[in-house]
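*Asks:* here is a sequence together with a model predicted from it:
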Amino acid sequence: MAIDYGTVRIGIAISDPLGVVAQGLETIKVKKHDPEAAVNRIVEIVEMYDIGTVVVGLPRRTDNRIGPSEMNARALVSTLEERLTIPVIMQDERFTSVIANRILRNSTVKAKDKRSVVDQVAAEVILRDYLEQLRRG
C-alpha cells in the first residue's frame, strides 16, 4: 500500500497480492479538527486489505532541504510505526504530483473529478516506483 500524504487530502493506492498492479483505492479527507481520524482510516485499510508493507511518499525538495511537507510525512511515518506491526517505509516522491496530473490530463476523468483522484494517482505512482525497485533488486 502506498500513501501520498497531504495536510488536506491523503491518496491511498494498493497492489494486487503479487505486487504487479498498483491501483488507487481512496482519497482520505483530513479534518483539521480531527487529523487522527485520517490515521485511524489508514489503519483500518491496512487491516481490511491485509497489507504487508506501507510505503509513504516523502515529498523531498529539489534542493534536498527538509521542508514542512517532508516533516509532516515523517511525522505520519512515526505515528504509523507506533500503530502498525508491519514495515512502514519512505519513498522519494519528487514529481509524483506532476506525473499524476499528466496521467489525469490524458485520461477520461472529468475535470471536476480530477481533484478528488489526483492524490490516489500520485499514490499509484509512488507504489509503482516502489514495486519496480523491488523487482530490480
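*Replies:* Everything's here; your move. Note that the structure is predicted; figures quoted are calculated from it, not measured.

*Asks:* going forward, measure contacts and count neighbours with C-alpha atoms only.
*Replies:* Will do.

*Asks:* what segments of this protein are helices?
*Replies:* Secondary structure of the chain (DSSP state H): helices located at 36-48, 68-83, 96-105, 111-136.

*Asks:* tell me which of these sits most buried.
*Replies:* Highest mean neighbour count of the helices of the chain: helix 111-136, a mean of 20 (counted as mean count of other CA atoms under 10 Å).

*Asks:* so who does residue 55 touch?
*Replies:* Neighbour list for residue 55: 1-3, 88-91, 126-127, 130 [criterion: CA atoms under 8 Å, 6 or more residues apart in numbering].

*Asks:* show me the contacts for the spatially closest residue to it that is not a sequence neighbour.
*Replies:* Leaving aside its sequence neighbours, residue 55 sits nearest to residue 2 (CA to CA, 6 or more residues apart in numbering; 4.5 Å). Residue 2 sits next to 12-14, 54-57, 123-124, 126-127 when contact means CA under 8 Å, 6+ apart.

*Asks:* alongside the first one, take a look at this:
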Amino acid sequence: MRYLGIDLGSSRTGLALSDALGVICTPLTTLAEKDEQRLMSRIVAVVQEQNVETIVVGIPRPLSGGSNRQLESVLSFMGRLENEVDVPVHGWDERFTSKLAERGRSRKVAQDAVAACYMLQSFLDSGADFTGDGQADDR
C-alpha cells in the first residue's frame, strides 16, 4: 500500500511517499503554494500520479496539550482534502519532526519534505492500521 505523508506549513508543504509495500518512505517534494486551492490541486495530482492509497497528514499537537491556530488549520485542511480525494485521509502526530529534519540540512525547502518523511516513517514503523475502527487516527 502506497502512502503519502503531508507536512502542512503556512508557506511550504512537504510531501513524502512510501514504497509500494508501505515499509519505507522517501522525501518527495516541497510545495511552495500559499493558495490553498492550488496546493490542493497539486496534492490531488500527486495522489493520482503516484497511485497513493492512503494519505497521512502531520498533526501539530502542542506539547502542552489542547489546541492552537495551527492545529485547527491543519484539521480544517484535512476535512477539505477528504472531499477532494477518493482515498482515506488520516492524522498522525508530527511533534519534533521539523527539528529532526533541521539536523544535517541547510536548505529549508528540503527540510519540509524531510519532516514529512520523518512523520510518515513514524506512522509506518508503528504498524498503525486505519482499516478498522479508526482508533489509530490522531485527530
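*Replies:* Received the coordinates, thanks. Predicted, not measured: the structure shown is a model, and the values here were computed from it.

*Asks:* wait, residue 104 of structure 1 sits on residue 114?
*Replies:* Yes. Counting by CA atoms under 8 Å, residue 104 of structure 1 touches residue 114, with 6.8 Å between them.

*Asks:* how far away is residue 31 of structure 2 from residue 109 of structure 2?
*Replies:* According to CA to CA, to the nearest Å, residue 31 of structure 2 and residue 109 of structure 2 sit 9 Å apart.

*Asks:* cool, residue 94 of structure 2 as well?
*Replies:* As defined by CA to CA, residue 94 of structure 2 lies at a distance of 18 Å from residue 109 of structure 2.

*Asks:* which residues do residue 31 and residue 109 of structure 2 both contact?
*Replies:* When contacts are counted by CA under 8 Å, 6+ apart, residue 31 of structure 2 and residue 109 have residue 12 as shared neighbours.

*Asks:* number of nearby residues for residue 61 of structure 1?
*Replies:* 16 (other CA atoms under 10 Å).

*Asks:* gap between it and residue 46 of structure 1?
*Replies:* Per CA to CA, residue 61 of structure 1 is found 28 Å from residue 46 of structure 1.

*Asks:* likewise for residue 87 of structure 1?
*Replies:* According to CA to CA, residue 87 of structure 1 stands 11 Å off from residue 46 of structure 1.

*Asks:* what's residue 19 of structure 2 aligned with over in structure 1?
*Replies:* Matched by TM-score structural alignment, residue 19 of structure 2 corresponds to residue 16 in structure 1.

*Asks:* I'd guessed that match sits against residue 22; true?
*Replies:* Yes. With contact defined as CA under 8 Å, residue 16 of structure 1 and residue 22 form a contacting pair (6.9 Å).

*Asks:* higher neighbour count, these two?
*Replies:* Higher neighbour count among residue 16 of structure 1 and residue 22: residue 22, with 21 against 10, using other CA under 10 Å.

*Asks:* excluding chain neighbours, what is closest to the more buried one?
*Replies:* For residue 22 of structure 1, ignoring the flanking residues on the chain, the nearest one in space by CA to CA, 6+ apart is residue 15 at 4.3 Å.

*Asks:* can you count the residues close to that neighbour?
*Replies:* Residue 15 of structure 1 is surrounded by 19 other residues when neighbours are defined as other CA under 10 Å.

*Asks:* next one: residue 105 of structure 2
*Replies:* Counted with other CA under 10 Å, residue 105 of structure 2 comes out at 12.

*Asks:* leaving out sequence neighbours, find the closest residue to it.
*Replies:* Spatially, and ignoring its direct neighbours in sequence, residue 105 of structure 2 is nearest to residue 111 (6.6 Å; CA to CA, 6+ apart).

*Asks:* again with residue 34 of structure 2
*Replies:* Distances taken as CA to CA, 6+ apart put residue 11 closest to residue 34 of structure 2, at 5.5 Å, once the chain neighbours are dropped.
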